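S.K.: Sequence below, structure please.
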Amino acid sequence: MEFRYLGNSGLRISEVTYGNWLTHGSQVENDVAATCVRAALDAGITSFDTADVYANTVAESVLGDALKGERRESLEIFTKVFWPTGPKGPNDSGLSRKHIMESINGSLQRLQTDYVDLYQAHRYDPVTPLEETMQAFADVVRQGKALYIGVSEWTAEQITAGAAMAKELGFQLISSQPQYSMLWRVIEDEVVPASREAGVSQIVWSPIAQGVLTGKYQPGQPPPEGSRATDEKGGASTITRFMTDETLTAVQRLKPIAESVDLSMSQLAVAWVLQNDNVASAIVGASRPEQVHENVGAVGVKLPAETLAAIDDALGGVVERDPGKTAENAPKERP
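M.R.: This is a model prediction of the structure:
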């Protein structure tokens, strides 16, 4: 395993982060989840990402159980706040002071830890004043319940404003967690430059485009049984945008490119996002331990310039690059 600094901080995290969105408490049984976490630890992964909303808080509990007995100081545990949890009452979502202060306590209890290394705003709250949100995060840090603060799927302007306010309040905003892959590059033109300027780096989710970049989905063919595209618990809806024959045909052109550098297609996908020097880590999930070991094979890989160019040529016009997609996909009101 190799490690990178997260933003303009002294915190180092593993180049691959184990995430449990759509798996723990949902797709896989708890014993399988624990086996996958053990595989991650054995592979040298020290960073683990979750959120209170995953499986309506159950994913945090599963991760807490799976990490029980590990040396806490040797781990970096990340969680998030924003989306509705619990009975979904009027204050059970958003980034109000009330919801943040109550949510961090619940997350710590479920994760069985006194603090998280990184506490992230899962989306930007369009109705709560930014000052209220950032002051609450400052207090969470001062109380020792979180060591660092990050955001997820914020626009460049929101990151700039949030980082500036954090500095005024005496703490650092150090990370951004956006979707990023060979097929989804919307952060490159605005979010990444703004993040560099603010001392923020990326922890990217879906580097394999929800499994599409493994090449297992064939154009003109139904998706394999048991795959993400057949999972009605949430996976099927998130993968739809990539399931066109044009995109799947382009992805098949990546196979000889991966073979030319002795990587699997999933390893190529993870290695590709790690070529971006503003990316600190790529989040990978797993429903089987062998998936963890395969993805870790991307760590430390340096892709030649001709390989990167070949990837661009292979994917052509199916790549989404519009920076406006971050704002377009953001909640317009509190959920």
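
S.K.: For the rest of this, base every contact and every neighbour count on C-alpha atoms.
M.R.: Fine.

S.K.: how about the strands in the stretch 201-335 of the chain?
M.R.: In the stretch 201-335 of the chain, the segments counted as strands under DSSP state E, counting those that start in this stretch are 201-204, 279-284.

S.K.: name the helices or strands packed onto the shortest one?
M.R.: In terms of contacts (3 or more Cα pairs under 8 Å, 6 or more residues apart in numbering; DSSP states H and E), strand 201-204 is packed against strand 173-176, helix 191-198, strand 279-284.

S.K.: Against Pro207, how distant is Ile283?
M.R.: Ile283 is 7 Å from Pro207, where distance means Cα to Cα, to the nearest Å.

S.K.: Give me the more crowded residue out of those two.
M.R.: Pro207 (28 against 25; other Cα atoms under 10 Å).

S.K.: Let's compare: structure for the following, please.
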Amino acid sequence: MQHRHLGTSGLKVSEIIYGNWLTHASQVQDKQAIETVHAALDGGITTFDTADVYANQAAETVLGTALKGQRREGLEILTKVYWPVAEKGPNDVGLGRKHIMESINGSLNRLNTDYVDLYQAHRFDYETPLEETMQAFADLVRMGKVLYVGVSEWTADQIRQGQALATQMGYRLISNQPQYSMLWRIVEGEVVPASKELGLSQIVWSPLAQGVLTGKYLPNAELPKDSRAADSEIGGFMEKFMTEDTLTRVQKLKPLAEELSLTMAQFGIAWVLQNQNVAAAIVGASKPEQIASNVAAVGVEIPAETMKKVDEILGSAVVTDPSLTKSPNPRPTGQ
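M.R.: Below you'll find the predicted structure:
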């Protein structure tokens, strides 16, 4: 395993980060989830990403149980705040001071830790003054409950505004967590340049486009049973990638992966890690053996000519529109 700094901070994270969205307390039984976390540790992964909203707080509990007994100083634990949780009352959502302060206490309790290494604003909150949000994060840093602060799916302008306020308050944003893969590159045009300028780096989720880049989905074929695309609750995240044209193009990537003696999944992760401003890729896993396979992508160097071929093969299937980086719109006035 290799480690990289997050932005210009002193915090290092493993290039492969274990994430438990859609798995812990959901698709995977607790015993198997714990075994998979231990496989991640055995593979050299030291960084673990979760969020209070995953399985409505239960995923944090599973992760906390799985990491129990590990040397805390040797881990980087990341979680997030924003989405509705618990009983989903009027203050159980957003980035207001009340929700942030109550959420961190809940997360720390579920994760069995006194602090989190990185606390992330899971989306931008249009309904709360940004000054209030950034001040709450500043206070958590001073309390020692949070060591570093990051954001997720913020636009370039939002990152600029947030960083300006954070700097005034004596701390810095160090990371952004966007969706990013060979097929989904909407951060390249605006978010990545702004992040490089302001000292943030990207921790990317869905580096395999929810499994599409593994090549297991064939054009004009039935969906594999028990796959994410076949799950009515998850499949909606994948619709944009499940066109005949995109699936056909993805199949043409297989020879490129084979030339490097990589699986399609390893190729997709290695591609992400080779791109500018990316510090780490978040991978999920339902089985320990999947972790071992993903870790093999670390340290792989893809030749420039191969990177160029990826672009040529995927062509118009690649999504680059920066306007697709967005958070839920505010409620209409009066609601």
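
S.K.: Quick check: TM-score for this pair?
M.R.: Aligned and superposed, the two chains score 0.98 in TM-score terms (TM-score structural alignment, normalised by the length of structure 1); 332 aligned residues with a Cα RMSD of 1.0 Å.

S.K.: just checking, Tyr217 of structure 1 touches Ser227?
M.R.: No. The criterion here is Cα atoms under 8 Å, and Tyr217 of structure 1 misses it with Ser227 at 9.1 Å.

S.K.: Those two: who's more crowded?
M.R.: Using other Cα under 10 Å as the criterion, Tyr217 of structure 1 and Ser227 rank with Tyr217 on top: 22 against 14.

S.K.: Run through the residues that contact that one.
M.R.: Listed by Cα atoms under 8 Å, 6 or more residues apart in numbering, the contact set of Tyr217 of structure 1 reads Pro223, Pro224, Leu248.

S.K.: what do you get for Glu197 of structure 1?
M.R.: Applying Cα under 8 Å, 6+ apart, no residues qualify as near Glu197 of structure 1.

S.K.: coming back round to it: among the helices and strands packed on strand 201-204 of structure 1, which comes closest to Asn56 of structure 1?
M.R.: strand 279-284 (20.0 Å; Cα to Cα).

S.K.: For the closest one, name the packing helices and strands.
M.R.: On a contact count with 3+ Cα pairs under 8 Å, 6+ apart, strand 279-284 of structure 1 meets strand 3-5, strand 12-14, strand 16-19, strand 201-204, helix 265-274.

S.K.: Make JSON lines from these and add distance to Lys302 of structure 1 to it.
M.R.: As requested, these are arranged in JSON lines below (distance: least, Cα to Cα, whole Å):
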{"stretch": "strand 3-5", "distance to Lys302 of structure 1": "15"}
{"stretch": "strand 12-14", "distance to Lys302 of structure 1": "16"}
{"stretch": "strand 16-19", "distance to Lys302 of structure 1": "15"}
{"stretch": "strand 201-204", "distance to Lys302 of structure 1": "18"}
{"stretch": "helix 265-274", "distance to Lys302 of structure 1": "8"}
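
S.K.: Which one of these lies nearest to Ala314 of structure 1?
M.R.: helix 265-274 (13.3 Å).

S.K.: coming back round to it: mind checking which of the contacts of Tyr217 of structure 1 are buried?
M.R.: Leu248 (16 or more other Cα atoms under 10 Å).

S.K.: got a markdown table for the contacts of Tyr217 of structure 1, with distance to Val62 of structure 1 too?
M.R.: A markdown table is the format used below for the contacts of Tyr217 of structure 1 (distance: Cα to Cα, whole Å):
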| residue | distance to Val62 of structure 1 |
| --- | --- |
| Pro223 | 29 |
| Pro224 | 27 |
| Leu248 | 34 |
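
S.K.: Just the ones of the contacts of Tyr217 of structure 1 in helices?
M.R.: Counting by DSSP state H, the contacts of Tyr217 of structure 1 place Leu248 in helices.

S.K.: Tell me, of the contacts of Tyr217 of structure 1, which are also contacts in structure 2.
M.R.: Here is what carries over to structure 2 from the contacts of Tyr217 of structure 1, by both residues aligned by TM-score structural alignment, their matches' Cα atoms under 8 Å: Pro223, Pro224, Leu248.

S.K.: What's the separation between the second one and Thr230 of structure 1?
M.R.: Computed with Cα to Cα, the distance linking Pro224 of structure 1 and Thr230 of structure 1 is 8 Å.

S.K.: The last one now?
M.R.: Leu248 of structure 1 sits at a distance of 16 Å from Thr230 of structure 1 (criterion: Cα to Cα).

S.K.: Repeat that for Ile187 of structure 1.
M.R.: Applying Cα to Cα, the value for Ile187 of structure 1 to Thr230 of structure 1 is 28 Å.

S.K.: and the two? which has more neighbours close in?
M.R.: When Ile187 of structure 1 and Thr230 are compared for neighbours, Ile187 comes out ahead with 26 against 16, by other Cα under 10 Å.

S.K.: Let me have the helices and strands packed on strand 201-204 of structure 1 in CSV, extended by distance to Ala55 of structure 1.
M.R.: As requested, those are exported to CSV (distance: least, Cα to Cα, whole Å):
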stretch, distance to Ala55 of structure 1
strand 173-176, 22
helix 191-198, 29
strand 279-284, 17
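
S.K.: Quick one: residues contacting the spatially closest residue to Asn112 of structure 2 that is not a sequence neighbour.
M.R.: Once flanking residues are discounted, Asn112 of structure 2 sits nearest to Gly64: 5.5 Å by Cα to Cα, 6 or more residues apart in numbering. Contact analysis of Gly64 of structure 2 by Cα under 8 Å, 6+ apart lists Arg110, Leu111, Asn112, Thr113.

S.K.: what residue is smack in the middle of structure 1?
M.R.: The residue lying closest to the centre of structure 1 (Cα atoms, centre = their mean) is Trp205, at 3.2 Å.

S.K.: Please enumerate the helices of structure 1.
M.R.: Going by DSSP H, structure 1 shows helices at 30-42, 58-66, 97-111, 130-142, 156-169, 191-198, 235-239, 245-252, 255-260, 265-274, 289-296, 305-315, 325-328.
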